[in-house]
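Student: using only what follows, build the 3D model:
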Amino acid sequence: MGIVKLAELIRNVAPDAISYKTISDYSGKKISVDASIVLFQFRTAAPEIRNRDGSHLSPLVGLFYRTLHFLENDIRPVYVFDGLPPEQKEALLERRAEAGGYTRAQRPVSNQVQDCQKILKLLGVPYLQAPSEAEALCAELVKCGEVDGVASEDMDVLPFGSSLLIRQLSTKEDRGVVEYSLPKVLKTLGLTHEQFVDLCILLGCDYCEKIGGLGPKRALALIQQHKTIEDVLLNINRTTHPVPENWKYLDARKLFLDPEVTNQTSRSLSWEEPDEEGLVNFLSHEKYVKEERIRRRMEKFRRVREDRKQRGSGEGKQHQTRMDDFFRVTRSRQAPDAVDQTVSKKSKF
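Tutor: Just a heads-up that it's a prediction; the model follows:
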């Protein structure tokens, strides 16, 4: 869910905090990437793409394509994987599982995550395992100066404190990347970061219920006037705006302002040359992806990178190859044509 209607509120009251860019604008930048968002996008975009053994490979192969696309555009990604969700989020995850027709214990995700991490290692791209929420660690990497921004579709990145949120970074459209500047949001709204976190809780977040009947504009006006949730509670009509019983807003506030992150943020992140033979061995010999497709894609990667080096510019955007060109596929139904770039719900591993 992220933060309910936060993007809409920013568009309406702080439009100067939003910039529309192309992927080439991030050439030379280090970007932390919320891995669960990426894998969820590929799972939902092509849910029936499988190899000859019937294994579901769209997240794995999609990650391979997308990471090469970033590297071709001189973007240095560091992927961050979710750890254990905070206790406050358990009820929400159970509701999502029920709505999706599965139980969380039934989802075979650990092997898939390990495979994705192996792909990243073979591509020479660093990754981190968050102790809890990936977006919290993504934001921490920005705050400690390890990366320049966070690529995610989840607006939670802003209350977690990242100064820059980049949405739709993988888009092929001109000016299709949407960038949110937290300092500009705070300046325009006249809020401190702590007050902004309280606003996000009032809007509705993953970690607690929200006050009933409270829309975005009203929530903003209340925080601008009263500064804290405590003072808001003293100045609202609880008949028209019922407050949840045993409302755990304090826990939600602490999760945003003092999240559980790892000391791995202090280590130096490094990017290495891709191991083509290792990729071929893993994807072709172990996962039965067609070898000629991998060789062809890696050849294209080398050619694009060499062209960029010769031009010495930030141009040369490349289109991503179709995932189903990679292996022999079987489909029980037609897969969607494209990934929904605006997805905000994500499946936790």
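Student: CA atoms for contacts and neighbours, from now on please.
Tutor: Noted.
Student: in stretch 270-279, what's buried?
Tutor: Residues of stretch 270-279 classed as buried: 274, 279 (neighbour count, 16 or more other C-alpha atoms under 10 Å).
Student: okay, how far is it across that stretch, tip to tip?
Tutor: Its first and final residues considered, stretch 270-279 spans 19 Å by C-alpha to C-alpha, to the nearest Å.
Student: can you tell me what sits against it?
Tutor: 76, 119, 122-126, 294-295, 298 (C-alpha atoms under 8 Å, 6 or more residues apart in numbering).
Student: in strands, which of these fall?
Tutor: Judged by DSSP state E, strands contain the following of the contacts of stretch 270-279: Arg76.
Student: and which of the contacts of stretch 270-279 is nearest Gly145?
Tutor: Nearest to Gly145 among the contacts of stretch 270-279: Arg76, at 14.1 Å, using C-alpha to C-alpha.
Student: ok, the closest residue to that closest one other than its chain neighbours - contacts?
Tutor: Closest residue to Arg76 apart from its sequence neighbours, by C-alpha to C-alpha, 6 or more residues apart in numbering: Lys30 at 4.7 Å. If you count contacts by C-alpha under 8 Å, 6+ apart, Lys30 has them with 75-78, 146-149.
Student: quick one: those as a markdown table, columns for distance to Ser24 and neighbour count too.
Tutor: Formatted as a markdown table, the contacts of Lys30 follow (distance: C-alpha to C-alpha, whole Å; neighbours: other C-alpha atoms under 10 Å):
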| residue | distance to Ser24 | neighbour count |
| --- | --- | --- |
| Ile75 | 9 | 20 |
| Arg76 | 12 | 23 |
| Pro77 | 14 | 22 |
| Val78 | 18 | 27 |
| Glu146 | 20 | 19 |
| Val147 | 17 | 21 |
| Asp148 | 15 | 21 |
| Gly149 | 15 | 27 |
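Student: this one next, for a side-by-side:
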Amino acid sequence: MGNADLRSLASLREVEFAEIEGSVVAVDAHNWLYRYLTTTVKWTSDEVYTTADGTEVANLVGVVQGLPKFFEHDLTPVFVFDGAVTELKADEIAERREKREAAEERRAEAEAAGDAVEAARLEARTQRLTDTIQSTTRELFDLLDVPYVEAPAEGEAQCAHMAASERVDYAGSEDYDTLLFGAPRTLRQLTSKGNPELMDLAATLENLGLTREELIDAAMLCGTDFNEGVPGIGPKTALTEIREHGDLWAVLDARGAEIANAEAVRELFLNPPATDDYDVDRDIDPDVEAARRYVVEEWGVAADEVERGFERIEEAQVQTGLDRWT
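Tutor: Just a heads-up that it's a prediction; the model follows:
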């Protein structure tokens, strides 16, 4: 289901940080990191984050600029990295690759035409989480004592599982799929200015008069990352059809339609691969000086681009109380 489709069904409200301070949030690392990565690339000279051999580590700038928001509001992030990509998502991954390649071609044309602004905009669209970005992000998290979890498959599914098992207080993602994966409460807009947005599963189901299974069925009728929807069905029609016919299979029968791998997709949302082999430690003790050396000296990132982020992390240690951090 497209983001706009599921947003129109979800129960959402803005929350003050004071309402959620002291909480632990399982953050979809791919989702969070990609947003900071693309923003850094779009608005920062590539000389800032490119090593002498041409390796790009814009992620290090993004991490240092993004983490303070958690610490300043007394939130403990537990970042969840994607594991193996499910075969059901192969078409989605291929489509993203095609879009990235098309953006790369347009970027080259913009550069040749001397359009630096358009080239920078398109450069942001070509970003992907390379092996170097993956490894250096984890190494920086280790230095800053930020916990992270390796998911067996989809990161947002693992976040939802952690929130549903109540080992963390919230899932954290811009992806509405956490709702379908069963996250009771998801914090959105953690990479944006201002307060976050709370997406509530129980309130969503109550407002719509649906079970979680019926919500998944409605989403599948519209289309998700794992399946094509039924032509002509949007969120309102999907709700009407589910209420009238009862479930996905009855709707498909009534319309003479089909969804490839429908049973597998539905099962994926209901029982996604997830692990309980992790610890949630709220006692964070970041070694800011070691992290600063790692980013600036080892990877050559311009010091003035990350210094304020490191200062904010140090200030947060004092603001939230040393007993909270050590």
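Student: how alike are these chains, TM-score-wise?
Tutor: Scored by TM-score structural alignment, normalised by the length of structure 2, the superposition of the two chains gives a TM-score of 0.82; 294 aligned residues with a C-alpha RMSD of 2.5 Å.
Student: could I have the buried ones of the contacts of stretch 270-279 of structure 1 as ChimeraX selection syntax?
Tutor: Buried members of the contacts of stretch 270-279 of structure 1 can be picked out in ChimeraX with the line below, counting by 16+ other C-alpha under 10 Å:
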select :76,119,122,123,125,126,294,298
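Student: mind listing which of the contacts of stretch 270-279 of structure 1 are in helices?
Tutor: 119, 122-123, 294-295, 298 (DSSP state H).
Student: so which of these comes closest to Lys254 of structure 1?
Tutor: Ile119 (34.7 Å).
Student: show me what the closest one lines up with in structure 2.
Tutor: Superposed on structure 2 with TM-score structural alignment, Ile119 of structure 1 falls opposite Leu140.
Student: not including adjacent chain positions, what is the nearest residue to its match?
Tutor: Ala291 (6.3 Å).
Student: tell me which element that neighbour falls in.
Tutor: helix 288-293 (DSSP states H and E).
Student: okay, and that helix goes to which residues in structure 1?
Tutor: Aligned using TM-score structural alignment, helix 288-293 of structure 2 spans residues 276-281 in structure 1.
Student: ok, the match of Ile119 of structure 1 to Asp283 of structure 2 distance?
Tutor: From Leu140 of structure 2 to Asp283 of structure 2 the distance is 17 Å (C-alpha to C-alpha).
Student: ok, now Arg35 of structure 2?
Tutor: From Arg35 of structure 2 to Asp283 of structure 2 the distance is 27 Å (C-alpha to C-alpha).
Student: okay, now the corresponding residue of structure 2 for Leu203 of structure 1: neighbour count?
Tutor: Under the alignment (TM-score structural alignment), Leu203 of structure 1 pairs with Cys222 in structure 2. By the criterion of other C-alpha atoms under 10 Å, Cys222 of structure 2 has 24 neighbours.
Student: my read: Cys222 of structure 2 touches Ala238, true?
Tutor: Yes: here Cys222 of structure 2 lies in contact with Ala238, judged by C-alpha atoms under 8 Å, at a distance of 6.8 Å.
Student: out of the contacts of stretch 270-279 of structure 1, who's nearest Thr265 of structure 1?
Tutor: Of the contacts of stretch 270-279 of structure 1, the one sitting nearest to Thr265 of structure 1 (C-alpha to C-alpha) turns out to be Pro126, at 11.8 Å.
Student: now that closest one: closest residue in space that isn't a chain neighbour?
Tutor: Using C-alpha to C-alpha, 6+ apart, the closest residue to Pro126 of structure 1 is Val78 (5.2 Å).
Student: quick one: that neighbour is in a strand?
Tutor: Yes: according to DSSP: H, G, I helix; E, B strand; the rest coil, Val78 of structure 1 belongs to a strand.
Student: strands along structure 2, start to end?
Tutor: 11-14, 24-28, 76-81, 148-150, 170-172, 185-188, 197-200.
Student: tell me which other helices or strands the fourth one touches.
Tutor: It stands for strand 148-150 of structure 2. Strand 148-150 of structure 2 is packed against strand 76-81, with contacts defined by 3 or more C-alpha pairs under 8 Å, 6 or more residues apart in numbering; DSSP states H and E.
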